[in-house]
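Asker: for reference, the sequence and a predicted model appear below.
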Amino acid sequence: MRRTGTTRRGALTATGALALGAVLTGCGDDDKNQGRSGPVRTEAEAVRAEKALRTAAARTAALTLAHYDLAAEAHPALAEGLAPLRTAVREHTKALSAGAGKAAAPAPPAPGPVSADAKAAVKKLAAAERRRADAHAEALLTAEPELARLLASVAAAAAVHAYLLTELAKETAS
């Protein structure tokens, strides 16, 4: 692998700092509604909202996992390099599905055909990770603090995955 200006340690440090900032932002008084704008939620509404957020986040992660599976199947030479990222996405899916109830195992639609070009397949995978990071970051706006911390962590990890996949695409032969 060629050296870039950004090292893996630097990227992970920056990601950790972002996640820590998101965690500290989510911390506050024990009163869930204090300092929040908008209508006050009942406990049942909060539970339904959390389940809906978890289900949507788990579906997004499962779709990304399907992208990894298709890319590894279409390009066996990439499978070993994608394995650690795929494992992390699988764990994210499990963590997000934990409180989603019966809808925890969404069946995502097939992500479509994988490019015959390995470089293009990795770029498409990086784009899927960017979409996942954006979706989780957007969900932070309405999530309760505990779920917000999880979403922030998963969004940061997805952003790092996107970066690593972008770098891998630069090194992958067409």
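Answerer: Structure received.

Asker: going by C-alpha atoms from here, please, whenever you check contacts or count neighbours.
Answerer: Will do.

Asker: what's stretch 90-101 in contact with?
Answerer: 50-52, 54-55, 57-59, 61-62, 65, 104-105, 150, 154 (Cα atoms under 8 Å, 6 or more residues apart in numbering).

Asker: again, only this time at 7 Å
Answerer: In this structure, residues lying in contact with stretch 90-101 by Cα atoms under 7 Å, 6 or more residues apart in numbering are Lys51, Arg54, Thr55, Ala57, Ala58, Ala61, Ala62, Leu65, Ala104, Val154.

Asker: list the buried residues of the helix or strand encompassing His136.
Answerer: His136 belongs to helix 118-139 when assigned by DSSP states H and E. By neighbour count with 16 or more other Cα atoms under 10 Å, helix 118-139 contains the buried residues 118-137, 139.

Asker: in the helix or strand where Ala169 lies, which residues are buried?
Answerer: Using DSSP H and E, the element containing Ala169 is helix 145-171. Using 16+ other Cα under 10 Å as the test for burial, helix 145-171 gives 145, 147-169.

Asker: show me what it is packed against.
Answerer: Counting contacts by 3 or more Cα pairs under 7 Å, 6 or more residues apart in numbering; DSSP states H and E, helix 145-171 packs against helix 8-26, helix 118-139.

Asker: next one for the comparison:
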Amino acid sequence: MRRTGTTRRGAFTATGAIAMGAVLAGCGDGTGPREGSARADAATTAEQAAARAEKTLRTGAAGTSRELLARYEQVVRAYPATAAGLSPLRDAVRAHAKALAPDGGKTLVFSRTRATDAAGALKELAAAERRTADAHTATLLNAPPELARLLASIAAAGAAHAYLLTELAKETSS
């Protein structure tokens, strides 16, 4: 008697493979049409909440930068001799505010400086730069990655501005 190509082991393997395929095809993750749309709705809601949170963070950070820009404008108006030294820093702060809120924002509100001379005004401005950099650093902890990188960059620039303003105040008083 001659053997056929089919062995008992081969038959069991084929049967097991067919059974396993049927079981796997019949098994789903339990998401019917209703559950899948519920997950999609939840994902959409989460994305909307994240977008609102980012917009709130951006708006707050942009307001902080605009306040700093207003202080720059006030110092330049009060002490025109500082305009040349403050112009590049003021332009950078303006760019930061625009990067945080490209659609613009509220108009600048000018406040009076307590300084009696240009050096004092520059020291106040340096302190305002430090406060703004600290505020941006605190905000980046809750920000999504892209906004966090932007805030970190702006905070680093603010720290550099504070240093430059301090040095400019020393030169102005000399």
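Answerer: Structure's in. What do you need? Since we're looking at a predicted model, the values are computed, not measured.

Asker: TM-score of the superposed pair?
Answerer: Once superposed, the chains reach a TM-score of 0.70 (TM-score structural alignment, normalised by the length of structure 1), with 130 aligned residues with a Cα RMSD of 1.6 Å.

Asker: circling back to that earlier point, so the helix holding Ala169 of structure 1 versus helix 8-26, what angle?
Answerer: With axes from the mean of the first three to the mean of the last three Cα atoms, to 10 degrees applied, the angle from helix 145-171 of structure 1 to helix 8-26 works out at 160 degrees.

Asker: structure 2: which residue goes with Arg59 of structure 1?
Answerer: Under the alignment by TM-score structural alignment, Arg59 of structure 1 pairs with Gly63 in structure 2.

Asker: do you know how far that match is from Lys98 of structure 2?
Answerer: 10 Å (Cα to Cα, to the nearest Å).

Asker: go on, Ala38 of structure 2?
Answerer: From Ala38 of structure 2 to Lys98 of structure 2 the distance is 38 Å (Cα to Cα).

Asker: and for Ala135 of structure 2?
Answerer: From Ala135 of structure 2 to Lys98 of structure 2 the distance is 17 Å (Cα to Cα).

Asker: sorry, back to before: Gly63 and Lys98 of structure 2 - which one has more neighbours?
Answerer: Neighbours were tallied for Gly63 of structure 2 and for Lys98 using other Cα atoms under 10 Å; the higher tally belongs to Gly63 (19 against 16).

Asker: which SSE is the more buried one in?
Answerer: Going by DSSP H and E, Gly63 of structure 2 is in helix 33-78.

Asker: can you name the next helix or strand after that helix?
Answerer: Taking DSSP H and E, what comes next after helix 33-78 of structure 2 is helix 83-100.

Asker: what range in structure 1 does that following helix sit on?
Answerer: Under the criterion TM-score structural alignment, helix 83-100 of structure 2 matches residues 79-96.

Asker: what sits in contact with each of Gly63 and Lys98 of structure 2?
Answerer: With Cα under 7 Å, 6+ apart, Gly63 of structure 2 and Lys98 have no common neighbours.

Asker: distance to Ala44 of structure 1 added to the helices and strands packed on helix 145-171 of structure 1, as TSV?
Answerer: What follows is these, written out as TSV (distance: least, Cα to Cα, whole Å):
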stretch	distance to Ala44 of structure 1
helix 8-26	21
helix 118-139	19
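
Asker: so which of those gets nearest Ala79 of structure 1?
Answerer: helix 118-139 (10.9 Å; Cα to Cα).

Asker: the closest one - contacts with which helices or strands?
Answerer: helix 43-74, helix 145-171.

Asker: out of those helices, nearest to Ala19 of structure 1?
Answerer: Taking Cα to Cα, helix 145-171 is the member of these nearest to Ala19 of structure 1, at 5.4 Å.

Asker: which position in structure 2 pairs with Ala46 of structure 1?
Answerer: Ala46 of structure 1 maps onto Ala50 in structure 2, by TM-score structural alignment.

Asker: just give me the neighbour total for its match.
Answerer: Using other Cα under 10 Å, the number of residues around Ala50 of structure 2 comes to 14.

Asker: now do it against Asp41 of structure 2, distance only.
Answerer: Applying Cα to Cα to Ala50 of structure 2 and Asp41 of structure 2 gives a distance of 14 Å.
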